[in-house]
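Novice: I would like the atomic coordinates for the input below:
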Amino acid sequence: MDEIIALGEWLQRVSAGRRDRGEATVFAWAEVHGAIAIVDDKDARMAAQRAGLAAHGTLWVIARAVVAERITCAGAVGFVDAMLSSGARYPFGYGGFVPWAEAQGLL
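Specialist: Reported below is the predicted structural model:
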């Protein structure tokens, strides 16, 4: 029941239509379970952070994996480039993950 109540609250905070329901669901679950929400929609992520919820994107997770030595920089670049090939939209092109992550203070 806690998840349903939280979902209703998050839908009011971030929902501008059907597209934002996924983010609201992630935020509700993360809030109820004390987790970090991982979503790539920047506006939704910022709304979550304004509401006090820890929220980051996929690139943050990948950078954390590099720092924790769970994946190499080369592996991360290959993974991110594959996501770019499949339609992901990131603020850099192929091969640009490491310089971007360094500029963001993630690596």
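
Novice: make it CA atoms for all contacts and neighbour counts henceforth
Specialist: OK.

Novice: residue boundaries of the helices in this protein?
Specialist: All helices of the chain, identified by DSSP state H, fall at 2-14, 21-33, 42-50, 58-67, 73-85, 97-103.

Novice: Quickly compare those and say which is most buried.
Specialist: Ranked by mean neighbour count under mean count of other CA atoms under 10 Å, the helices of the chain are led by helix 21-33, which reaches a mean of 20.

Novice: Now show me the structure for the sequence below, then we'll compare the two:
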Amino acid sequence: MNLEKLKLFRHYYVMIVCYIYFTRIIAIMLRVTMPFQWQWCYEFLVEASTLVFFVLTGYKFRPASNNPYLQLPLDELDVEMDEVVTESGALEGITKVKKTSNGRERQRESTL
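Specialist: Okay, here's the model as predicted:
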């Protein structure tokens, strides 16, 4: 399972490196060597590469049924059950007061 996670991030790392090299080095070299009337191509290439990068990122990290980050371990013996705590200390000692129509206190109930 960890190998699948590492493969995904290895592909993502390669995508980031290619994007940075293209937008910072190759596109700037093209901008310097192009004649003035073709300078718009630099902006087009940078914007197109940004679009491709984000589309591929969304595609790689899309929700899927075989998502390696949401898979549970196969061995139930290795899984330790944590104690479920349902009460927090934030509401300790707080009570709910019901009032009648004439404004007097009728009864007190604990919110917990």
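
Novice: Can you give me the TM-score here?
Specialist: The TM-score (TM-score structural alignment, normalised by the length of the first structure) is 0.26; 50 aligned residues with a CA RMSD of 4.3 Å.

Novice: So which bits of whichever helix or strand residue 7 of the second structure is part of are buried?
Specialist: Using DSSP states H and E, residue 7 of the second structure falls within helix 2-21. Under the neighbour-count criterion of 16 or more other CA atoms under 10 Å, helix 2-21 of the second structure has 12, 15, 19 buried.

Novice: Give the other helices and strands that it contacts.
Specialist: Packing partners of helix 2-21 of the second structure (3 or more CA pairs under 8 Å, 6 or more residues apart in numbering; DSSP states H and E): helix 40-60.

Novice: Tell me which residues of the following helix or strand past the helix it packs on come out buried.
Specialist: Toward the C-terminus, helix 40-60 of the second structure is succeeded by strand 95-99 as the next helix or strand (DSSP H and E). By 16+ other CA under 10 Å, strand 95-99 of the second structure has no buried positions at all.

Novice: now for strand 95-99 of the second structure, which elements pack on it?
Specialist: Using 3+ CA pairs under 8 Å, 6+ apart, the elements in contact with strand 95-99 of the second structure are strand 105-110.

Novice: relative to strand 95-99, how tilted is the strand it packs on?
Specialist: Here the directions of strand 105-110 of the second structure and strand 95-99 differ by 160 degrees (axes from the mean of the first three to the mean of the last three CA atoms, to 10 degrees).

Novice: now for strand 105-110 of the second structure, which elements pack on it?
Specialist: By 3+ CA pairs under 8 Å, 6+ apart, strand 105-110 of the second structure packs against strand 95-99.

Novice: which residues are contacting the strand it packs on?
Specialist: Contacts made with strand 95-99 of the second structure from outside it, assessed by CA atoms under 8 Å, 6 or more residues apart in numbering, are listed as 105-111.

Novice: rewinding a little: okay, the buried residues of helix 2-21 of the second structure in JSON lines with distance to residue 33 of the second structure next?
Specialist: As requested, those are exported to JSON lines (distance: CA to CA, whole Å):
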{"residue": "12", "distance to residue 33 of the second structure": "30"}
{"residue": "15", "distance to residue 33 of the second structure": "26"}
{"residue": "19", "distance to residue 33 of the second structure": "20"}
